[in-house]
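Chemist: Pasting the sequence and the predicted coordinates here, then a few questions.
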Amino acid sequence: MGRIAFYAPMKPPTHPTPSGDRQMARALMAALGDVELVSELRLYEGKGDAAMQSTLQQHAIAEAERLIATGKNWQAWVTYHNYYKAPDIIGPLVSRALDIPYIQIESTRSPKRLNGPWAQFAALSEAAADHADLIFYFTDRDQFALKQHKPANQILIKLHPFLALENLPPAAALTNKTILTVAMLRSGDKLASFEIIAKALPLLTTPDWQLKIAGDGPARDDIKALFAPFKAQVTLLGQLDQSGLNAAYHGAAIFLWPGINEAFGMVYLEAQAAGLPVVAQDRFGVRDVVHPDGLAAQNLGPKALAQSLDALLQSPEMRQSRGHTARAFIAENHLLNSARKTLLNGIRKTLIIRS
């Protein structure tokens, strides 16, 4: 199979700000192998500004014309994360001009956005999804919408979210009472998850627990204030590089994150790979990447999270058992080799159909 053109309109894998989106883009490039990042143009527009959407569309058209003019002999075009706030405008234009297969990974259908402040971008996102020969989807929720709206000849394939690792890292010892949370400190859904944690902690009956929060962002002061009543029992670690994150996972005994409106959450994969039992809410997206043992009933709110945490804090045997199960779950479904096989087999199938 020849070289693949790769593009991520939401956030290029070279972007300086860490995020699950950037991490997934990098993992995909590692899995695809002979791949070229063909553009770093970011098409994300988060405010519903129609004028900015028009400006970004013009930039995208110019970028597509530049790429078409290079006349590169790519075998296929792969776009990661096409949705109404960051549509792939470039890929459909280039793939059509060069007559190569157009493939998407994590494409979200949002027909309800065709009216409103993102109408222009939503239409472009839907058009890009319509143009795709093949779409790999990560979650069952995405699959439902993709099936509803797919063109007759479009192929849909399940791709488990994955870590760019061939093998599992060393397992955490799980011998302390340290709870770890890893997330960007920002308003909206992230802050809402932090608020649930702040309501769960006072319900714990186990003494001597510690919560460590890794991450940074514009809502840092709000989140610091949220946990101020817990004093020394809660520590904000700030933004950590991958080495620092690995150390945080391996120094903890439990991973905690409710997961409000998470697409899926790479941190769940990292935590389970390190052998941490997870405590999360049973939500769309989260259940695609967390072993069922780690899912607490969403309708019971902070109380269910506190009960799950207490059970793990009070039982070293349960922590070890759940941690072992979590590692086996990641090894089977969420590492590089299985993702590579799914991706390359799907792309080869598409190339054969197109030939």
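Modeler: Happy to help now that I have it. Numbering: from 1, shown residues only.

Chemist: Could you use CA atoms for every contact and neighbour count after this?
Modeler: Will do.

Chemist: how about Arg340, what does it touch?
Modeler: The neighbourhood of Arg340, defined by Cα atoms under 8 Å, 6 or more residues apart in numbering, consists of Ala31, Leu32.

Chemist: Am I right that it sits in a helix?
Modeler: Yes - using DSSP: H, G, I helix; E, B strand; the rest coil, the assignment for Arg340 is a helix.

Chemist: where's it relative to Lys190, distance?
Modeler: 31 Å (Cα to Cα, to the nearest Å).

Chemist: Secondary structure element holding the closest residue to Pro277 other than its chain neighbours?
Modeler: Nearest residue to Pro277, sequence neighbours excluded (Cα to Cα, 6 or more residues apart in numbering): Gly323, at 4.7 Å. Per DSSP states H and E, Gly323 falls inside helix 316-333.

Chemist: So Leu32 sits against Leu343, correct?
Modeler: Yes - judged on Cα atoms under 8 Å, Leu32 makes contact with Leu343 at a distance of 7.1 Å.

Chemist: Please, where are all the helices along the protein?
Modeler: Taking DSSP state H as the criterion, the chain contains helices spanning 20-32, 50-70, 90-98, 119-131, 140-149, 189-200, 220-227, 242-250, 266-273, 301-313, 316-333, 336-354.

Chemist: Please identify the most buried of those.
Modeler: Mean neighbours per residue, mean count of other Cα atoms under 10 Å, is largest over those for helix 266-273, with a mean of 26.

Chemist: other SSEs contacting that one?
Modeler: Other elements packing on helix 266-273 under the criterion 3 or more Cα pairs under 8 Å, 6 or more residues apart in numbering; DSSP states H and E are helix 20-32, strand 278-281, helix 316-333.

Chemist: how does it look with 10 Å?
Modeler: helix 20-32, strand 178-182, helix 242-250, strand 254-256, strand 278-281, helix 316-333 (3 or more Cα pairs under 10 Å, 6 or more residues apart in numbering; DSSP states H and E).

Chemist: Other residues contacting the fourth one?
Modeler: Strand 254-256 has contacts (Cα atoms under 10 Å, 6 or more residues apart in numbering) with 172, 174, 176-182, 197, 211-213, 249, 267-268, 270-272, 275-281, 294, 305, 309, 312-313, 319, 322-323.

Chemist: for comparison:
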Amino acid sequence: MSATPADVGGGALFCPLLHDLCCVVAMPLSSPASLALELRRRLPLGLDAPTSAEVLIDATALDTGHRDRGIGRYVHGLIQAMGALERSPEAALLRLHPDASPLPRKVDLKAQGPSDAAIDSPFPTWTLRRPRTTHLGRFLLNELRLARELRRSGAKLYHATEPWSAPVGPGFKTVITCHDLIPLQFPEHYMGKGHRYWQVYHHYMGLRDRWRALDHIIAISEATATELKQRFNVPDERITVVPNGIDHGHFKPASPVAINDLKQRFNLKSPFALYLGGYDFRKNTELLIRALAQLPSSTELTLVLAGGVDAQMRAAHDALAKKLGQAHRLRWLGFVDDRDLPALYGAADFFVYPSLAEGFGLQALEAMACGCPVIASDRSSLPEVVGDAALLANPGSAYGWGESMSALLKDTTLRERLREAGLKRAQDFSWERCARETAAVYERLLASTF
């Protein structure tokens, strides 16, 4: 759930807001009415609800840095599938006003992320007018205003699909999707200097006993549900586990032609192990370099690292690889277009996912759906996602990971067995199932007494 640096930053929370306020006050205006009009134009706060709807689904993740992360993929997949249900809810989508979105417009369609595709949905859009600010700024503004705005809108149920809008109050019900509580598991890495948002957010949620005050919580895995119960004493009946899904129309085995084309474009040579994802502490990616060092020097294997990584983190990985004599085995790809992912998974000999903690583990599921054998961490949600269709290894043991990697390299029968098991396992997860079970939560809440 880690937020992107661009959205979290440590600067002043409301600098754009204060700047506009100062500009308005300094302007020569003819009347108080003119001042109010100009303030509304410069400081647009409000919720525009042009249609009626029983349910309002927060889709603002698609307007922030989370568009290209797991939360963005969740929101995109859920909304698209929910709109296609035979009995879809009477819902609207909440989006940030374009002036409030911190994202630059993507004009280069050669670099598409997981949630850049247009949403084919019958749901109308409601617009949230906010100043352009950080995640923390939006959270605090939502705490100040959103409950009142929701009561005025007439919506009976609000689905907070990410954590920075969890209003409670009379007149409407709130269900929130809890993706994980990872900052609380590793506070020294996610609650210290440079992580002001998580400090304030989790302190506030605890101070207000917000997790227990919400009408219902959707947890994306049993591991996340267990965390909620243990940390906040949320009763079982207030939590429903609804697993994430996958777009089987996109994530499926690529053709040999597509795989060969990708290998030529990226100059990839077999055999190689693939990692795709983030590089923050809990992703535990340096373990993969230590695992490479466990392999005999005669073993041919490249570790291909894909996904956005900052210069400091890349330098740390490169330094470790050089120290352990593994620099020749490392290959950085950076951000990979979503349209290339099925062929990339298909080209890899196996996929490695050594996380210390995950809320779900979408990349492991994507790899299996594309026919790529998987080695995953035996911690948090990953065992329940991959089942018996992957090798599980201790994320604290470089030796164990080296043994698993060596076994997959040598044993073609094992790779084929995991490939077939992974394809079958991935079929258990779909956005249609996620949407159907989420809509059932809506129906139960709307049927209960306010």
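Modeler: That came in fine, so what should we check first? Since we're looking at a predicted model, the values are computed, not measured.

Chemist: Could you pull up the residues touching the equivalent of Gly70 of structure 2 over in structure 1?
Modeler: Counting by TM-score structural alignment, Gly70 of structure 2 lines up with Gly20 in structure 1. Shown in contact with Gly20 of structure 1 (Cα under 10 Å, 6+ apart): Arg26, Ala183, Met184, Ala263, Phe264, Gly265, Met266, Val267.

Chemist: again with Asp130 of structure 1
Modeler: Asp130 of structure 1 touches Pro92, Arg109, Leu124, Leu146, His149, Lys150, Pro151, Ala152, Gln154, counting by Cα under 10 Å, 6+ apart.

Chemist: Of those residues, which are still contacts in structure 2?
Modeler: Contacts conserved in structure 2 for the contacts of Asp130 of structure 1, using both residues aligned by TM-score structural alignment, their matches' Cα atoms under 10 Å: Leu146, His149, Lys150, Pro151, Ala152.

Chemist: re the thing from before, can you put the helices of structure 1 in TSV and add distance to Leu256 of structure 1?
Modeler: What follows is the helices of structure 1, written out as TSV (distance: least, Cα to Cα, whole Å):
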stretch	distance to Leu256 of structure 1
helix 20-32	16
helix 50-70	37
helix 90-98	38
helix 119-131	34
helix 140-149	23
helix 189-200	8
helix 220-227	15
helix 242-250	11
helix 266-273	9
helix 301-313	8
helix 316-333	13
helix 336-354	25
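
Chemist: Nearest to Glu40 of structure 1, out of those helices?
Modeler: helix 50-70 (9.9 Å; Cα to Cα).

Chemist: so what does that closest one touch, helix or strand wise?
Modeler: Using 3+ Cα pairs under 10 Å, 6+ apart: helix 50-70 of structure 1 touches helix 90-98, helix 119-131.

Chemist: quick one: contacts for the closest residue to Ile197 of structure 1 other than its chain neighbours?
Modeler: Among residues not flanking Ile197 of structure 1 along the chain, Pro302 sits closest, at 6.9 Å (Cα to Cα, 6+ apart). Applying Cα under 10 Å, 6+ apart to Pro302 of structure 1 gives the contacts 195-203, 258, 281, 296, 308.

Chemist: Alignment lookup: Pro302 of structure 1 to structure 2.
Modeler: In structure 2, Pro302 of structure 1 lands on Ala398 (TM-score structural alignment).

Chemist: do you know how far that match is from Ala376 of structure 2?
Modeler: 13 Å.

Chemist: Identify the contacts common to these two.
Modeler: Common neighbours of Ala398 of structure 2 and Ala376 (Cα under 10 Å, 6+ apart) are Pro354, Ser404.

Chemist: do you know how far the residue of structure 1 positioned farthest from its centre is from Ala132 of structure 1?
Modeler: What lies farthest from the middle of structure 1 is Pro207; by Cα atoms, centre = their mean that is 33.6 Å. As judged by Cα to Cα, Pro207 of structure 1 and Ala132 of structure 1 stand 54 Å apart.

Chemist: centroid residue for structure 2?
Modeler: Short answer for structure 2 (Cα atoms, centre = their mean): Gly70, at 2.1 Å.

Chemist: I'd like the distance between the aligned partner of Thr412 of structure 2 in structure 1 and Asn176 of structure 1.
Modeler: Mapped onto structure 1 by TM-score structural alignment, Thr412 of structure 2 lines up with Pro316. Distance check for Pro316 of structure 1 against Asn176 of structure 1: by Cα to Cα, it reads 9 Å.

Chemist: Next one: the nearest residue to Asn82 of structure 1 once chain neighbours are set aside from Lys150 of structure 1, what distance?
Modeler: Among residues not flanking Asn82 of structure 1 along the chain, Ser107 sits closest, at 4.7 Å (Cα to Cα, 6+ apart). Distance of Ser107 of structure 1 to Lys150 of structure 1, given as Cα to Cα: 11 Å.

Chemist: Now do the shared contacts for these two.
Modeler: Ala129, Ala132, Ile135.

Chemist: Provide a list of residues in contact with the last one.
Modeler: This means Ile135 of structure 1. Applying Cα under 10 Å, 6+ apart, the residues contacting Ile135 of structure 1 are 78-80, 102-107, 129, 143, 146, 150, 154-159, 346-347.

Chemist: residue in structure 2 matching it?
Modeler: When structure 2 is aligned by TM-score structural alignment, Ile135 of structure 1 is paired with Ile217.

Chemist: if you skip the residues just before and after it, what's nearest to the counterpart of Glu432 of structure 2 in structure 1?
Modeler: The alignment partner of Glu432 of structure 2 in structure 1, by TM-score structural alignment, is Asn337. Excluding its sequence neighbours, the residue lying closest to Asn337 of structure 1 (Cα to Cα, 6+ apart) is Glu166, at 6.3 Å.
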